[in-house]
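K.L.:
Sequence below, structure please.
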Amino acid sequence: MVQLPNKQIACLDMRSFYASCAAAIEGLDVMETPIAIIGNIERKGGVVLAASPPLKKQFGIKTGMRLYEIPNDPSIRLIEPKMQFYIDVSMELTKLLNRYVPKEAIHVYSIDESFVDFTGTEKLWGPLENLIDRIQDELYRQFQLRSACGVGPNMLLSKLALDLEAKKTGVAYWTYEDVPEKLWPIAPLRNMWGIGRRLERTLEDMGVYSVGDLAHTPLDYLERKFGVMGNQLYYHAHGIDYSELGSVLIEGQISYGKGQTLLRDYITMDEILTVVLEMCEDTAMRTRLAGKKGRTVQLSFGYSKHALGGGFNRRKTLTEATDQTMIVYRICMELIEIYHDGRPVRHISVSLANLEESYGLQLSLFEPSNWKQQQIGRVMDELRMKYGSASILRAVSVTSGGTAYRRNQLIGGHYK
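P.N.:
So this is what the prediction gives:
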């Protein structure tokens, strides 16, 4: 019989992290004051990045809404994000966890969420339930941060315990025995970690509507349909995850890409191509740094709402895998020529998928200078890694349509 992972993995999440940090700076109580963290207060269309519980409950304002949707009420506090402060607080939280477990037992999943392996800590700190209570108490006393914690025998179940139960109750402990009762009833499928709307639609077309349905779908059928992903879907539906701490919950990055919503409508082809080139550069660099190459280039445009919205999402697969900026860019230009209808563009995404390992420099009979371009790309990567992403830019990035230089001044998409 296969031995399943049976560790004590906790997934610890800071509730209302951004709003709580902002409240601490302003001397406010995040549970009493309606607080909205706005990406840009100067713009009516500024995005709500975070909302305190009272703002959600009393005014119905949620993350992702716009500044103009917030009522003109004197009790509401509008605060711009201070990203460097949030990062500093996150680092202090990690230091607190490091008092109880070694660094190797902590995986910072996001700025406000971490996985912690508490296996064996009872020898030093007593029962895990008492230790988690102690840590949550310290988080509140030192940082005024309320937290939720899901605990399971592997990373997946700890994450599901957090998202599906602990965010309501504060703490939740899941075991493999809980899977039929707590995991299988989950529907719609997008409520299951790792399943997005597109995959949900595909599964529903197969007659799979809940995690229980997925768990009872034959493994060989899922593998024929989805390949390696089908294997992972089957085992995850049973609560089984062999990932080591720090690895992604669903193994294997399937693409590298970049997407951004532009600050204004881009109308001229010169400006559109400028941003596309910048994004191809970013995508290719991420792919190279991961030691990968990709065969499939995907480009998507979202048109301005002033032009009735819509857009396109198209891809092209190459005969040879690549990690070169200009090859990806040439394919994007081909896709633009075929599918772009000339309307103003507001969102652009570029990705490189169908990945394979990159084994050194690849020579091509049809492009004899190919190896030089690969060397140039790697040198540029090294310079950016050492001196910052703006240390070497293409000339188009300093034109009116370029966004790379401005984005370099931001942390997490926002000013420091």
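
K.L.:
C-alpha only now, for contacts and for neighbours.
P.N.:
Noted.

K.L.:
neighbouring contacts of whatever helix or strand Cys149 lives in?
P.N.:
Element membership of Cys149 [criterion: DSSP states H and E] is strand 147-152. Residues outside strand 147-152 that contact it (CA atoms under 8 Å, 6 or more residues apart in numbering): 7-15, 132, 136, 139, 157-163, 165-167, 169-175.

K.L.:
Now for the protein: which helix has the highest residue count?
P.N.:
helix 269-289 (DSSP state H).

K.L.:
Show me what it packs onto, helices and strands only.
P.N.:
When contacts are defined as 3 or more CA pairs under 8 Å, 6 or more residues apart in numbering; DSSP states H and E, helix 269-289 packs onto strand 255-266, helix 325-339, strand 345-357, helix 370-387.

K.L.:
How far away from the center of its chain is it?
P.N.:
19 Å (CA atoms, centre = their mean, to the nearest Å).

K.L.:
likewise stretch 376-383?
P.N.:
Taking mean C-alpha positions (CA atoms, centre = their mean), stretch 376-383 and its chain are 26 Å apart.

K.L.:
tell me which residues of it are tucked away?
P.N.:
By neighbour count with 16 or more other CA atoms under 10 Å, stretch 376-383 contains the buried residues 377, 380-381.

K.L.:
Let me know the next secondary structure element after the strand holding Cys149.
P.N.:
helix 155-161.

K.L.:
Okay, Ser158 and Gly150: tell me how far apart.
P.N.:
Per CA to CA, to the nearest Å, Ser158 is found 5 Å from Gly150.

K.L.:
compare with the first, here's sequence two:
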Amino acid sequence: MQNWILHIDMDAFFASVEQLDNPELRGKPVAVGGTSDRSVVSAASYEVRAFGVYSAMSVVKARQLCPNIILVPGRMKRYKEISRQAMGVLREFSPTVEQASVDEAYLDGTGLERLFGPIEEVCRRIKARMVEVTGLTCSVGAAPVRFLAKIASDMDKPNGIYIIRHDEASAFLQTLPVKKIPGVGKKLVEILKRLGVRTCGDVLLKPRDFWEERLGKYGGALHDRARGIDPNPVMESSGAKSCSAENTFHEDTTDRKILRKWLLTQSERVGADLRRHEYKGRTVTLKIKYADFKQITRSKSLGGRTDETAVIFETVCELLEQLQLRRAVRLIGVGVSNFDSRTRQVTLFEESPHEAEATSELDKAVDEVRRKFGGKAVTRVELLGFRKKPAESDD
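P.N.:
Now for the predicted structure:
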């Protein structure tokens, strides 16, 4: 029995959801993102991609390329709803599904041929069921190993199927550009170019030791990928890995008072989200993007996991104070990660005093009031009079 790993990638997911929910947008150049000149495109339909518009492009540039572009605000709650439906479809075919992001997942397809026929038929059935349940198309790649499956799903987009068979993998890799390997970034591509390497076949002209000497552990991994080796299996998803909130401002600022107010509002949102899903995190992260678009992150690991707004806020403010802010800030964000569901936090070891603390009474009270009367029913005194005018919210 041959091993198969499938990678399923929803086609232009955010934009496709907008076109699904609003038939008037179908066949038109739609992009999801903010409408101000300081915003960026979060997702682009295939119709607008034909003009050269892509995600992460500034709205100003997108309008220059496509004057008729239709910009719609993002609806993450709706995208997550459709994403859950899509993952449900995949679990109808295999018990081992690893969600990689809101719009893509890996599936262990080993043995599915006994149930559904040849691997081509497995892929067709998944695609047909996806349309039936979600109303959206997806592209499916199948290969003997994980990284090749991801590459394959991008070979025939949108709405395509691409299969790299076991006896075809070596020939496929021989001419595959190294930049196509997941995890190989621009800096590594430039280093490899200087060494005369452009394809996986070029990598194999040198032994593994050569690459390990020059690139360390990355060199060994690169050589393995060029040979079609990937030991990483599909791991069943174990829930969320992080929770975050961020905002881009209408005007860049270095005013720490304003930045702290934003951090408080974001800490409230992150804390409430953690409590709603019954997660606690150990690592708090500050994200900053400067006016020149240079981005940095700073993180701190706590003594134990927390879901308390005050702890998140105090920690992220501590991280902010360590920065000199020589340039104006364009975007700021808060994230919490390294957590497990509370129901899974059963341990044979004694919890640290911090982790053993229950959710604060203040957080419980605020959550309850907001559930009953809406998000604006309670405002912290620190935020009274604070007018929140972000260019966009990227949560």
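
K.L.:
ok so, going back, nearest to Gly64 of the first structure among the buried residues of stretch 376-383 of the first structure?
P.N.:
Asp381 (33.3 Å; CA to CA).

K.L.:
surely the closest one meets Thr287?
P.N.:
No: counting by CA atoms under 8 Å, Asp381 of the first structure stays clear of Thr287, with 10.8 Å between them.

K.L.:
Need the residues touching each of those two.
P.N.:
Common neighbours of Asp381 of the first structure and Thr287 (CA under 8 Å, 6+ apart) do not exist.

K.L.:
my guess is Tyr339 of the first structure contacts Phe301, does it?
P.N.:
No: using CA under 8 Å, Tyr339 of the first structure makes no contact with Phe301, being 9.6 Å away.

K.L.:
between these two, who's got more neighbours?
P.N.:
Ranked by neighbour count (other CA atoms under 10 Å), Tyr339 of the first structure and Phe301 place Phe301 first, with 22 against 15.

K.L.:
Going toward the C-terminus from the helix or strand hosting the more buried one, what's the next helix or strand?
P.N.:
With elements taken from DSSP H and E, the one containing Phe301 of the first structure is strand 292-303. Where DSSP H and E defines the elements, the next helix or strand beyond strand 292-303 of the first structure is strand 311-322.

K.L.:
How much space separates the residue nearest the centre of the second structure from Phe249 of the second structure?
P.N.:
Taking CA atoms, centre = their mean, the centroid of the second structure lies closest to Ser101, which sits 4.9 Å from it. Distance, Ser101 of the second structure to Phe249 of the second structure, using CA to CA: 26 Å.

K.L.:
next one: Lys206 of the second structure
P.N.:
From Lys206 of the second structure to Phe249 of the second structure the distance is 49 Å (CA to CA).

K.L.:
More neighbours: the two, which one.
P.N.:
When neighbours are counted by other CA under 10 Å, Lys206 of the second structure and Phe249 differ, and Phe249 comes out ahead with 20 against 11.

K.L.:
In the first structure, what residue corresponds to the more buried one?
P.N.:
Superposed on the first structure with TM-score structural alignment, Phe249 of the second structure falls opposite Leu263.

K.L.:
for Gly109 of the second structure, same thing?
P.N.:
Using TM-score structural alignment, Gly109 of the second structure pairs with Phe118 in the first structure.

K.L.:
nearest spatial neighbour of that match, skipping sequence neighbours?
P.N.:
Gln8 (5.3 Å; CA to CA, 6 or more residues apart in numbering).

K.L.:
neighbours around the equivalent of that neighbour over in the second structure, how many?
P.N.:
Under the alignment (TM-score structural alignment), Gln8 of the first structure pairs with Trp4 in the second structure. Using other CA under 10 Å, Trp4 of the second structure has 23 other residues around it.

K.L.:
Trp4 of the second structure and Pro144 of the second structure: what is the separation?
P.N.:
5 Å.

K.L.:
ditto for Gly88 of the second structure
P.N.:
23 Å.

K.L.:
Same drill for these two, tell me which one is more crowded.
P.N.:
With neighbours defined as other CA under 10 Å, Gly88 of the second structure and Pro144 compare such that Pro144 has more, 23 against 14.

K.L.:
Relative to Gly126 of the first structure, how far out is the equivalent of that one over in the first structure?
P.N.:
Counting by TM-score structural alignment, Pro144 of the second structure corresponds to Pro153 in the first structure. According to CA to CA, Pro153 of the first structure stands 18 Å off from Gly126 of the first structure.

K.L.:
same question, Leu289 of the first structure
P.N.:
Distance from Leu289 of the first structure to Gly126 of the first structure, by CA to CA: 42 Å.

K.L.:
What of Tyr303 of the first structure?
P.N.:
57 Å.

K.L.:
quick one, which of these two is more surrounded?
P.N.:
Shown here are Tyr303 of the first structure and Gly126; by other CA under 10 Å, Tyr303 has more neighbours (23 against 11).

K.L.:
what do we get in the second structure for the more buried one?
P.N.:
Looks like Tyr303 of the first structure aligns to Tyr290 there (TM-score structural alignment).

K.L.:
Please enumerate the helices of the stretch 51-200 of the first structure.
P.N.:
53-59, 83-98, 122-125, 128-143, 155-161, 167-169, 197-205 (DSSP state H, counting those that start in this stretch).

K.L.:
Can you tell me which of those is most buried?
P.N.:
When these are scored by mean count of other CA atoms under 10 Å, the highest mean neighbour count falls to helix 155-161 (a mean of 27).

K.L.:
Check the mean deviation of it from the second structure.
P.N.:
For helix 155-161 of the first structure, the mean deviation from the second structure after alignment is 1.3 Å (mean CA distance after the TM-score superposition for the first structure).

K.L.:
How much space separates Met269 of the first structure from Leu277 of the first structure?
P.N.:
12 Å.

K.L.:
With neighbour numbers in mind, choose between the two.
P.N.:
A side-by-side neighbour count of Met269 of the first structure and Leu277, using other CA under 10 Å, places Leu277 first with 24 against 12.

K.L.:
thought that one was touching Tyr329?
P.N.:
Yes: counting by CA under 8 Å, Leu277 of the first structure touches Tyr329, with 6.0 Å between them.

K.L.:
tally of neighbours for the nearest residue to Met155 of the first structure once chain neighbours are set aside?
P.N.:
Using CA to CA, 6+ apart and skipping residues adjacent in sequence, the residue nearest Met155 of the first structure is Ile9, 6.2 Å away. Other residues lying near Ile9 of the first structure total 25 when counted by other CA under 10 Å.
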